[in-house]
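Trainee: Below are the sequence and a predicted model for it; my questions follow.
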Amino acid sequence: MENSKAVSTLMVTDRSPRETGRDNVKFPYRKVVGALGLMNLMIATRPDISYVVGVVSRSLENPTAEDVSQVKIILRYQNDTENLGIVYCPDRNSSALEEFSDAHQGGDVDTRRSTTGSVCKYAGGTISWLSQ
């Protein structure tokens, strides 16, 4: 995926409910998404991919071709944004702690479960994030 075309958006949002039958996909899905792949990247340095990694993690057991396509979009996004990072500005209201949160009620088209997320910032830079 190193030489793939870069993308500026992380996720395909127009998705229909998942079919009950699964595709037999030849892609190291669990390895790419799991603890040594995107999850590790999300936990350590990339709050911007937290939500979408949570979404693709729902199908670790038996991914479809659509799931694999979504993971490839994330990898292409990573190629496009590898030079971005978290920046802390000590002169930017450094005595204030900022917290933002949001929820998507019933957003999973398969299970109708909700997703919530929060970001905590200090000195203009993210110090903690969560999406579940």
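Mentor: Ah, there it is. Numbering: from 1, shown residues only.
Trainee: For the rest of this, base every contact and every neighbour count on C-alpha atoms.
Mentor: OK.
Trainee: Tell me the spacing between the closest residue to residue 59 other than its chain neighbours and residue 60.
Mentor: Excluding the flanking residues, the one nearest residue 59 by C-alpha to C-alpha, 6 or more residues apart in numbering is residue 67, at 7.4 Å. In this view, residue 67 and residue 60 are 9 Å apart by C-alpha to C-alpha, to the nearest Å.
Trainee: So which of these two has more stuff around it?
Mentor: Of the pair residue 67 and residue 60, residue 67 is the one with more neighbours under other C-alpha atoms under 10 Å, namely 20 against 14.
Trainee: Is the more buried one in a helix, a strand, or coil?
Mentor: helix (DSSP: H, G, I helix; E, B strand; the rest coil).
Trainee: That one contacts residue 56, doesn't it?
Mentor: Yes. Taking contacts as C-alpha atoms under 8 Å, residue 67 lies within contact range of residue 56: 6.4 Å.
Trainee: take the one below as the second:
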Amino acid sequence: MEEGAKLVEKERYQRLVGKLIYLSHTRPDIAYAVGVVSQFMHQPQIAHMEVVCRIMRYLKGTIDHGVLFKSNGHLKIQGYTDADWAGDKGDRRSTSGYFTLVGGNLVTWRSKKQKVVALSCAEAEFRGIAQGLTEILWIRKL
């Protein structure tokens, strides 16, 4: 948020971001960017609308992208995690993310700001690993 920046039409912004949130279920490549712009739903500024328009232009240029599921002859579960440390300039909280593959196919993914401020990059990474591991254990139980 910039101090004194012009606001845009709130309802239009919310409609666009809502549609992007729905679309991000099948387009994980936009999930993080959509998560960021969705944080400004109550007071969207011109800069935020420009980012939404940039995401729309990206989608227009990548119409043929998506998630492909194919048989690979196994059901091996793989998970990958990552986290940044104090990546949000506003509240210094870290963002962690993970994705899991079953049989070589992407089945779950998530990127979320951590609930607490991590005191080190190791703490931020461990919190991210814990989230990813929880997801893998849930998939194993299925």
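Mentor: Arrived safely, thanks for sending. Because the structure is predicted, anything quoted here is derived from the model rather than measured.
Trainee: all strands in structure 1, in order from the N-terminus.
Mentor: Taking DSSP state E as the test, the strands found in structure 1 are 97-104, 115-122, 125-131.
Trainee: looking at those, which is closest to residue 89 of structure 1?
Mentor: For residue 89 of structure 1, the closest of the strands of structure 1 is strand 125-131, at 7.3 Å, according to C-alpha to C-alpha.
Trainee: who's sitting farthest from the centroid in structure 1?
Mentor: Here the centre of structure 1 is the reference, and by C-alpha atoms, centre = their mean the most remote residue is residue 91, at 30.2 Å.
Trainee: and it, what does it touch?
Mentor: residue 123 (C-alpha atoms under 8 Å, 6 or more residues apart in numbering).
Trainee: which non-adjacent residue is nearest the residue most central in space within structure 2?
Mentor: Note on structure 2: the residue nearest the mean C-alpha position is residue 32, at 2.9 Å, using C-alpha atoms, centre = their mean. Leaving out its chain neighbours, the residue that sits closest to residue 32 of structure 2 by C-alpha to C-alpha, 6+ apart is residue 111, at 6.3 Å.
Trainee: surely residue 48 of structure 2 meets residue 37?
Mentor: Yes. Using C-alpha under 8 Å, residue 48 of structure 2 makes contact with residue 37 at a distance of 6.5 Å.
Trainee: picking up where we left off before, near the aligned residue in structure 1 for the residue nearest to residue 32 of structure 2, how many residues? Count them for me, please.
Mentor: Counting by TM-score structural alignment, residue 111 of structure 2 corresponds to residue 131 in structure 1. Number of residues near residue 131 of structure 1 (other C-alpha under 10 Å) recorded here: 19.
Trainee: and the longest helix along structure 2 with strand 77-83, angle?
Mentor: In terms of residue count, the longest helix belonging to structure 2 (DSSP state H) is helix 121-141. When axes from the mean of the first three to the mean of the last three C-alpha atoms, to 10 degrees is applied, the directions of helix 121-141 of structure 2 and strand 77-83 differ by 160 degrees.
Trainee: returning to what we had before: if I pick the match of residue 111 of structure 2, what's in contact with it?
Mentor: Contacts of residue 131 of structure 1 by C-alpha under 8 Å, 6+ apart are 50-51, 54, 115-118.
Trainee: what's the farthest-apart pair in the residues you listed?
Mentor: 54 and 118 (13.7 Å).
Trainee: Dump the contacts of residue 131 of structure 1 to CSV, plus distance to residue 21 of structure 1.
Mentor: Output for those, formatted as CSV (distance: C-alpha to C-alpha, whole Å):
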residue, distance to residue 21 of structure 1
50, 27
51, 25
54, 22
115, 25
116, 29
117, 31
118, 34
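Trainee: between those residues, which is nearest residue 85 of structure 1?
Mentor: For the contacts of residue 131 of structure 1, the nearest to residue 85 of structure 1 is residue 50 (14.6 Å; C-alpha to C-alpha).
Trainee: Would you mind listing the residues in contact with the aligned residue in structure 2 for that closest one?
Mentor: Using TM-score structural alignment, the equivalent of residue 50 of structure 1 in structure 2 is residue 31. Applying C-alpha under 8 Å, 6+ apart to residue 31 of structure 2 gives the contacts 21, 24-25, 111.
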